[in-house]
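would you be able to build a 3D model of this:
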Amino acid sequence: MSADNPIQVDTGLSTSVHRLGREKLAERTIGTVVQLTPDTETVAAAFRAAGLRFSRKAEAVKREAARTVRAEAKSFDFSVFEDCAELQEQARLSLQEAVAAFLKLLAQAEDERFQIEQITQNTTVEQRLGDPAFRARREAAAVILHQVWHGGHWIAGAWEAFAEVFDDYRKTYPAPSPTVASNDTLPARQELIVRKIVSLDAWKSAGR
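Just a heads-up that it's a prediction; the model follows:
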């Protein structure tokens, strides 16, 4: 990156993620994650502006998440669910921690992008290139944006794999009983609330 190419520097700083309303961040759903996940080109541009190299592909992250879900599903006893709706609800609950972490990181990435843009508007290219603190901050902002990108695609990949699990469940249990669970099955259902179908460690440790 050279001092006579200010456009490249500014572009990387201003194309991270769109500024979000607080009401959108409050929607802690998988659909919100999919909608707000930054695209690969945006993350790559931020990395280039920070002097970093970015080479991962979104599909690779999704496949990683899907493998995690399928591995967990192989050893899971799905007979404890009363119907597919209950299974789907439990699947959503298993991803809520990841969704909350994604939205928190997204807010941090957006706030940092805004602060960097303010600095960019009030300094020259030479000043920014000669400021080690600014360069470090821009690099940190790119890393946070990458974590958002990785987390969003991981959640999307996990949910796509869950769709396969739902289909398999419907085939295995085509006519679920509408009766209320007996006292004998209640402990097993309570245990499900604690047990995670999806391991969240896979993407939490990304970038460390």
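
CA atoms for contacts and neighbours, from now on please.
Fine.

list the buried ones in the host helix or strand of A188?
Using DSSP states H and E, A188 sits in helix 186-194. By neighbour count on 16 or more other CA atoms under 10 Å, the buried set for helix 186-194 is empty.

would you map the helices across the protein?
Under the criterion DSSP state H, the chain contains helices at 6-14, 22-25, 30-36, 40-49, 58-74, 84-121, 125-129, 132-172, 186-194, 201-204.

tell me the helices and strands packed up against the first one.
The reference is to helix 6-14. When contacts are defined as 3 or more CA pairs under 8 Å, 6 or more residues apart in numbering; DSSP states H and E, helix 6-14 sits against helix 40-49, helix 84-121.

can you list those in TSV and add mean neighbour count and distance to G157?
Listed next are these as TSV, based on neighbours: other CA atoms under 10 Å; distance: least, CA to CA, whole Å:
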stretch	mean neighbour count	distance to G157
helix 40-49	21	15
helix 84-121	18	11
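
would you do the same for the sequence below? I want to compare the two.
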Amino acid sequence: MTHTLHRRGSRESLSCDYIVFTMSAKGFNEAGSGKKMKEFLDILLKYRPVNYGDMVTGNGYVKPREEIYNQIGDTSIVHGVFTDPKIVSDVLKELKAADLGTSVVVTGIHEDTEKCCRESSLEKHTVEHSLGIFGRLKRLPAEEILQLTTMCGHGMVPVNLVEKVVADIKRKKKTYREAALDLTRPCHCGVYNPVRAERLLRRLVPLMVLDGCG
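Down below sits the predicted model:
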């Protein structure tokens, strides 16, 4: 799974951005895995993720927790977003003890996720790295905007939405927190990090000038 792999930014910016998720393997351990994924979500929620969700139902800023939980099935992919690698280590320790039998993926700075695995006495199966973007790079938006849009790996947070929430902040229609949540809600799977989004917006907004605003 690579939908959480293409996040961009400095090490400092990405040091508060970790995703833990699980999924079953079709034809291998899919049957009956929905119950295990519900247990997975129970464990995640104990550690107060800043966002969570299931690819089938939606994220916790759009759907009630009970609806997400009840709709989890064998083909679900359940996600949680955390800002502290120490908490990720604790989550992994509990997941190891639970031995649910489904694949677990952790996305974050490689050195930090490596440390989380060591602290949890877990051995990695596979490591994936994004090679970046190829092609007509001049057509891309500014890096500061890409850092916000790429937190949704399915492209549900478009450049136009980022520009809109920036305008809302400048016009004092939204707070930084409210604007960050406006970006978070469209990311159906629940992998968008609203805490990081707010920090990125605080850096981006002063750099942008609205038409007619001088």
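
report the TM-score for the pair.
Once superposed, chain against chain, the TM-score is 0.25 (TM-score structural alignment, normalised by the length of the first structure); 96 aligned residues with a CA RMSD of 6.0 Å.

coming back round to it: redo the helices and strands packed on helix 6-14 of the first structure as a markdown table? Include distance to I144 of the first structure.
Shown next, in a markdown table, are these (distance: least, CA to CA, whole Å):
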| stretch | distance to I144 of the first structure |
| --- | --- |
| helix 40-49 | 10 |
| helix 84-121 | 6 |
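
nearest to E72 of the first structure, out of those?
Smallest distance to E72 of the first structure across these (CA to CA): 11.8 Å, for helix 84-121.

just to revisit the earlier point, for the helices and strands packed on helix 6-14 of the first structure, which one sits closest to V69 of the first structure?
Proximity to V69 of the first structure (CA to CA) singles out helix 84-121 among these, at 10.0 Å.

strands of the second structure, residue ranges please.
18-23, 51-54, 58-59, 77-82, 103-107 (DSSP state E).

mind putting these into CSV with mean neighbour count and distance to R65 of the second structure?
CSV is the format used below for the strands of the second structure (neighbours: other CA under 10 Å; distance: least, CA to CA, whole Å):
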stretch, mean neighbour count, distance to R65 of the second structure
strand 18-23, 23, 16
strand 51-54, 28, 9
strand 58-59, 25, 9
strand 77-82, 26, 12
strand 103-107, 19, 21
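
any chance of JSON lines for those strands, columns distance to I145 of the second structure?
Formatted as JSON lines, these follow (distance: least, CA to CA, whole Å):
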{"stretch": "strand 18-23", "distance to I145 of the second structure": "20"}
{"stretch": "strand 51-54", "distance to I145 of the second structure": "20"}
{"stretch": "strand 58-59", "distance to I145 of the second structure": "22"}
{"stretch": "strand 77-82", "distance to I145 of the second structure": "20"}
{"stretch": "strand 103-107", "distance to I145 of the second structure": "21"}
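
for L41 of the second structure, which non-adjacent residue is closest in space?
Leaving aside its chain neighbours, L41 of the second structure sits nearest to V78 (6.9 Å; criterion: CA to CA, 6 or more residues apart in numbering).

hang on, isn't that neighbour packed against G53?
Yes. With contact defined as CA atoms under 8 Å, V78 of the second structure and G53 form a contacting pair (5.9 Å).

ends of stretch 128-135 of the first structure, what's the gap?
This stretch, stretch 128-135 of the first structure, spans 7 Å end to end (CA to CA, to the nearest Å).
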